Structure formats: structure tokens, C-alpha cells
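1. how would this look folded up:
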Amino acid sequence: MDTPEAPWHAAFPAPRKQEPGTMTRGEVLKMMRDGGSVAGKDYLLVDLRRTDHQGGTIRGSINLPAQSLYPALPTVYNMIKAAGICRVIWYCSSSRGRGTRAACWFSDYLEEKGDESIQSLILLEGLKGWAKGGPEYVNWVDGYEKTYWETQ
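-> I've put the predicted structure just below:
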């Protein structure tokens, strides 16, 4: 009898914090559209998907698969800090698994560093919610595949 394979995140400690801060798709879109905040300078969108990276990604996002995040936290933090980014918005398909875990791990790391200048947030409903938000949202998805989202 085969034993089920442990989930990828079982190799890392559970985040201490369990409820990350959040942003709605409307808040993120407003921030992107208004021009007062610049991607990569004022905020960073992080797409945590690895093998399910179909359907496109929100414009300006970087791809950092959740499976590689935990050991890279010090490097990710140093890059974000050096760039002066004050808000990191994590997302996956739904932001209920990888997105929440990543935001909480990063929040824990910020707390360990005593750094209150950076927020670690999730995009509520993830990319699925973004893609289902209508034309004003999908216009901000690079590589948008309509047929992919119709089946989600």
C-alpha cells in the first residue's frame, strides 16, 4: 500500500501567524492604475504558482514558486528592503494555500527582523478572483488565456 506523499510545505515550519493582511482585487487595481504607486518600487506582486502557471499573470508580477520561498526568505527580504518596497502582495490561484502561507512566513520574518516598514499581504481570491473580475481586470493580465479561465 502506497503512503500518500507529504505536501511540499511539510518540509518547512508552519507560519506562526495564521491570518495575513489582505488586499482586494479592487484595491490592487486602483493602486496599479492610479500611478501613485509603481510596481517594483512601491509594491511587489508575487505570483507563487509553479506548475499551474497557466492563464497568465498580473502585470508587473514576479514569479517565485512557493516551494522555493521559505529557504529564500532572507534573500527576498534583503532585495525588497534594498529596493525600498513597502508592500508585498502574494497570490496563487486562490490565495488560500500558498498565498496565505507565503504572506504569513514573510510576516513572521519581518517580525523577527523588527521591520514594521514592509507589509506582507495576500490578494484575496487570488488570480482566479482577479480573472473573474471582468474586462477591467483581465486587461491587466499578461498572457491572459480566456479559455483557461472559463473552465476554472
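2. from now on I want contacts and neighbour counts done on CA atoms only, so please keep to that.
-> Will do.
3. do you know how far the residue positioned nearest the centre of the chain is from Met79?
-> To find the centre residue of the chain, average its C-alpha atoms and take the closest one (C-alpha atoms, centre = their mean): that gives Trp90, at 1.6 Å. Distance of Trp90 to Met79, given as C-alpha to C-alpha, to the nearest Å: 16 Å.
4. from Ser68, how far off is Ala103?
-> The spacing between Ala103 and Ser68, counted by C-alpha to C-alpha, is 14 Å.
5. another one to check against the first:
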Amino acid sequence: MSKPSYIKAEELREIIKNKTKVPGKDYLVVDVRDEDYQGGNIPNVINKPSDNFTDSLDALISEYSQIPKIIFTCRQSQVRGPSCAAAYASKVNTDQTIHVLKGGMNGWLRKYKDDSELVENYVEEEEWDF
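-> From the prediction side, this is the model:
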């Protein structure tokens, strides 16, 4: 069982930009934002909202535990991302490395909002509709 660790935005950027790495095969980003899943996302991310994350945990493990690296994120990666990563880590029994994106999507969008390889569906925060 692997314990989640933080991954810096720059490290994830290098993985995504590395054309030899295939999303969904070599790595997977799981965004656990709920109604705040707007403003932009990492390409090829899967959205598994934290409000019902435990309900989809077994299916998530069944489908993705063979991927060597899994990265969880939420808006700030302070509560939802780390807790979902810990829940996942507590049930998966592979050599998969489990990370939480340091700074979350807020930090990611601030750094990379203008790079279409790193952000899709970008919308300025004042235009969000919760």
C-alpha cells in the first residue's frame, strides 16, 4: 500500500508534456471537485466528485489501479484531494504511486491557464456560476 505524497505542479507539467507518457496508461489525474468543477481542468482528467467519492472508490480502483501513477486534485488540494487520495491508498494494493497536486487547481490554473496542453475549458473565476 502506497501513502499519498504531494507532487509539484512543475513535476506534473513535465509528465503531461512528455509525449512518451500516455494519460490513462502511464498516469492518471483524478479531479475530485464537486460543483466547483469549473474554470478549467487538466486534459484527460477524470472527475470523481468528493461528495460521492466513496461510492465510486471500488470501481475507480478496479479500473485504474494498474496505472503506475495517479494524481488527485481539487480546488486547493488541502482537504478533498488529500482525503480522497488517502481513501484510495487505503484500499488499493498495487505498487501504484499516489500523489496529491500541491496547490490544487487554483495554483495550476494560475500558472498554466494559457497553455492548451495543460488546461482546457478555462473560464475566468468571476464568470463561474455556483
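6. mind checking how far the residue nearest to the centre of the first structure is from Trp105 of the first structure?
-> Separation of Trp90 of the first structure from Trp105 of the first structure (C-alpha to C-alpha): 11 Å.
7. which SSE is the residue nearest to the centre of the first structure in?
-> Under the criterion of DSSP states H and E, Trp90 of the first structure resides in strand 87-91.
8. now Thr51 of the first structure
-> Under DSSP H and E, no helix or strand contains Thr51 of the first structure.
9. just give me the match in the second structure for it.
-> When the second structure is aligned by TM-score structural alignment, the residue opposite Thr51 of the first structure is Glu35.
10. do Ser107 of the first structure as well
-> Correspondence of Ser107 of the first structure to the second structure, assessed by TM-score structural alignment: Ala89.
11. pretty sure that match contacts Ser2?
-> Yes. The criterion here is C-alpha atoms under 8 Å, and Ala89 of the second structure meets it with Ser2 at 5.9 Å.
12. anything in contact with each of the two?
-> Common contacts of Ala89 of the second structure and Ser2, defined by C-alpha atoms under 8 Å, 6 or more residues apart in numbering, comprise Ile98.
13. so for these two, which sits in the more crowded spot?
-> Ala89 (21 against 17; other C-alpha atoms under 10 Å).
14. relative to Ser94 of the first structure, how far out is Pro74 of the first structure?
-> Going from Pro74 of the first structure to Ser94 of the first structure by C-alpha to C-alpha gives 26 Å.
15. between those two, who's got more neighbours?
-> Neighbours were counted for Pro74 of the first structure and for Ser94 using other C-alpha under 10 Å; Ser94 has more, 18 against 15.
16. what's the closest non-adjacent residue to the counterpart of the more buried one in the second structure?
-> Using TM-score structural alignment as the criterion, Ser94 of the first structure maps onto Gln76 of the second structure. The spatial neighbour of Gln76 of the second structure that comes closest, neighbours along the chain excluded (C-alpha to C-alpha, 6 or more residues apart in numbering), is Gly104 at 4.0 Å.
17. burial count for that neighbour?
-> Neighbour tally, Gly104 of the second structure, other C-alpha under 10 Å: 20.
18. show me what contacts it?
-> 73-78 are the contacts of Gly104 of the second structure under C-alpha under 8 Å, 6+ apart.
19. could you dump the residues you listed to TSV with distance to Glu117 of the second structure?
-> Formatted as TSV, the contacts of Gly104 of the second structure follow (distance: C-alpha to C-alpha, whole Å):
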residue	distance to Glu117 of the second structure
Thr73	18
Cys74	19
Arg75	19
Gln76	21
Ser77	21
Gln78	25
